[in-house]
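Enquirer: sequence? don't have it. structure:
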C-alpha cells in the first residue's frame, strides 16, 4: 500500500512540474497567437497559428521588417511588420519605401504588387503628414501590415510603444500544410 501511495505521489509531482514548466514557457518565453484577418496578406493568412518569441526583445531590439505582435488600442493583439525604428524618418513615394532618405526594397510585397490593379499598393505619405512628427519617437515603432490597402496600422493608430510589444513572430505551425518560417 505504501508503495502504491509513493508511486501516486511521484506521478502527481511529475505532473505539477510539467504544468509549472509549461506555464513558465507560455507566460515568459513563447506564446501561441492566431492571425485574425487579412492585414498581413500575402505573408500571413487568416487563422494561421504562430509562435511569438516573448523574450527576444527583452534582451535585444527589433530590426526593420521584423513581424511583431503588440497590444493595440482596441484591447486586442495585432500582428504587423516593423517599418520604422526610433529616430527614423519614413516616407512612401510612388510605392517605394524611403527610410532616412534611402530607398528600401520590400521583397515580401513583390508578389502582391503584381496582383494590384488601379494604383499603388501603398499610397504615398510622409511620417509628418500622418503623425505630425518628423521622426519615430524613442521607445516606439512605426508598423504596417503587408496588405497595405486593408490594414489598420501606424498610419491610423499611430506609433507603437515598445512597452506594448509582446514579441517577434516568424513561425507558422498551423495549418500543418502551411507550416513555415516567414520573413
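Expert: Great, that's in hand. Keep in mind that this is a model prediction, so the values were computed, not measured. Residues are numbered from 1 along each chain as shown.
Enquirer: C-alpha only now, for contacts and for neighbours.
Expert: Fine.
Enquirer: where along this protein do the helices fall?
Expert: 2-24, 56-59, 110-115, 127-131, 154-157 (DSSP state H).
Enquirer: longest strand anywhere in this structure?
Expert: Taking DSSP state E as the assignment, the strand of the chain that covers the most residues is strand 165-174.
Enquirer: Pull the residues that contact it.
Expert: By CA atoms under 8 Å, 6 or more residues apart in numbering, the list of residues contacting strand 165-174 from outside reads 48-57, 62, 66-71, 178-183.
Enquirer: Count the neighbours of the residue nearest to residue 180 when sequence neighbours are not counted for me.
Expert: The shortest distance from residue 180 to any residue that is not its chain neighbour, by CA to CA, 6 or more residues apart in numbering, is 5.3 Å, and that residue is residue 172. Per other CA atoms under 10 Å, the neighbour tally for residue 172 reads 23.
Enquirer: Distance-wise, check residue 172 relative to residue 150.
Expert: 21 Å (CA to CA, to the nearest Å).
Enquirer: put this beside the first:
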C-alpha cells in the first residue's frame, strides 16, 4: 500500500513538472514586504511566462532585478504591479517622486517597449519611483495566483 502511495506521488509530481515546463509556468518565492497586503514575505506565486505584449496595467509581474542600490542584497527577480504601459500617462505618484528627486520625466507618456511598476506597500517598496522605466525584456511573466493559502488580514 505504501509503495502505491509513493508511486502515485512520484507520478503526480512528474506530471506537475511536465505541466509547468510545457505551459511555461514558474513558481517564485516572495521576498520582502513591498507587495503587502497582496503578497507577504514567504508566499509563493505561480507565474506564467509572458512577453511584454501580454502584460496589462494592473497585472502583478515578475521582472529582472534592476541594477539599483535598493536591490544590492535582493534576489534575481522582483514582483511589482504594473502602473502604466507604453503609450499610457506616467502616473502622478511617479511623476511627483521623480520631480522631488530632480529627474526629468522626458514627456508624459511611457515610451514604447517600457513599463512603470509600483509596489502595493509604497513605504517599503523600491520601484519605478526610484529606478524609472523597466524594459520589456526584463519581464519574466505575469503572476497568475498565490500558491500558499494564508489567513487574510494577518500582520507581521
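Expert: Now that the structure is in, tell me what you want to look at. Here the structure is a predicted model, which means the values were calculated and not measured.
Enquirer: mind checking which of the helices of structure 1 is nearest residue 44 of structure 1?
Expert: Among the helices of structure 1, the nearest to residue 44 of structure 1 by CA to CA is helix 110-115 (12.2 Å).
Enquirer: against structure 2, where does the closest one fall?
Expert: Matched against structure 2 by TM-score structural alignment, helix 110-115 of structure 1 finds no partner residues.
Enquirer: Can you list the buried residues in that helix?
Expert: Taking 16 or more other CA atoms under 10 Å as the basis for neighbour counts, the residues of helix 110-115 of structure 1 that come out buried are 112-113.
Enquirer: what's it packed up against?
Expert: Helix 110-115 of structure 1 sits against no helix or strand, with contacts defined as 3 or more CA pairs under 8 Å, 6 or more residues apart in numbering; DSSP states H and E.
Enquirer: Quick check: closest non-adjacent residue to the residue most central in space within structure 1.
Expert: Most central in structure 1 under CA atoms, centre = their mean is residue 68, positioned 2.0 Å from the mean C-alpha point. If you skip the residues right next to it in sequence, residue 68 of structure 1 has residue 168 as its closest partner in space, 4.4 Å away by CA to CA, 6+ apart.
Enquirer: Alignment lookup: that neighbour to structure 2.
Expert: Structural alignment (TM-score structural alignment) places residue 168 of structure 1 against residue 142 in structure 2.
Enquirer: and its match, how many neighbours?
Expert: By other CA under 10 Å, the burial measure for residue 142 of structure 2, its neighbour count, is 28.
Enquirer: How about the contacts made by residue 159 of structure 1?
Expert: Shown here is residue 159 of structure 1, whose contacts under the criterion CA under 8 Å, 6+ apart are 136-137, 140-143.
Enquirer: Between which two of these is the distance greatest?
Expert: Among the contacts of residue 159 of structure 1, the pair separated by the greatest distance (CA to CA) is 137 and 143, at 12.9 Å.
Enquirer: Comparing those two, which residue is more hemmed in?
Expert: residue 143 (26 against 18).
Enquirer: Alignment lookup: the more buried one to structure 2.
Expert: Using TM-score structural alignment as the criterion, the counterpart of residue 143 of structure 1 in structure 2 is residue 117.
Enquirer: For its match, which non-adjacent residue is spatially closest?
Expert: With CA to CA, 6+ apart as the measure, residue 82 is the residue that lies nearest to residue 117 of structure 2, at 4.6 Å, once sequence neighbours are left out.
Enquirer: wouldn't the one you found be in contact with residue 59 here?
Expert: Yes: counting by CA atoms under 8 Å, residue 82 of structure 2 touches residue 59, with 5.5 Å between them.
Enquirer: shared neighbours of the two, anything?
Expert: With CA under 8 Å, 6+ apart, residue 82 of structure 2 and residue 59 have no common neighbours.
Enquirer: I'd guessed residue 136 of structure 2 sits against residue 55; true?
Expert: No: under the criterion of CA under 8 Å, residue 136 of structure 2 makes no contact with residue 55, lying 9.4 Å away.
Enquirer: ok, of the contacts of strand 165-174 of structure 1, which come out buried?
Expert: Among those, the ones that count as buried by 16+ other CA under 10 Å are 48-54, 56, 62, 66-71.
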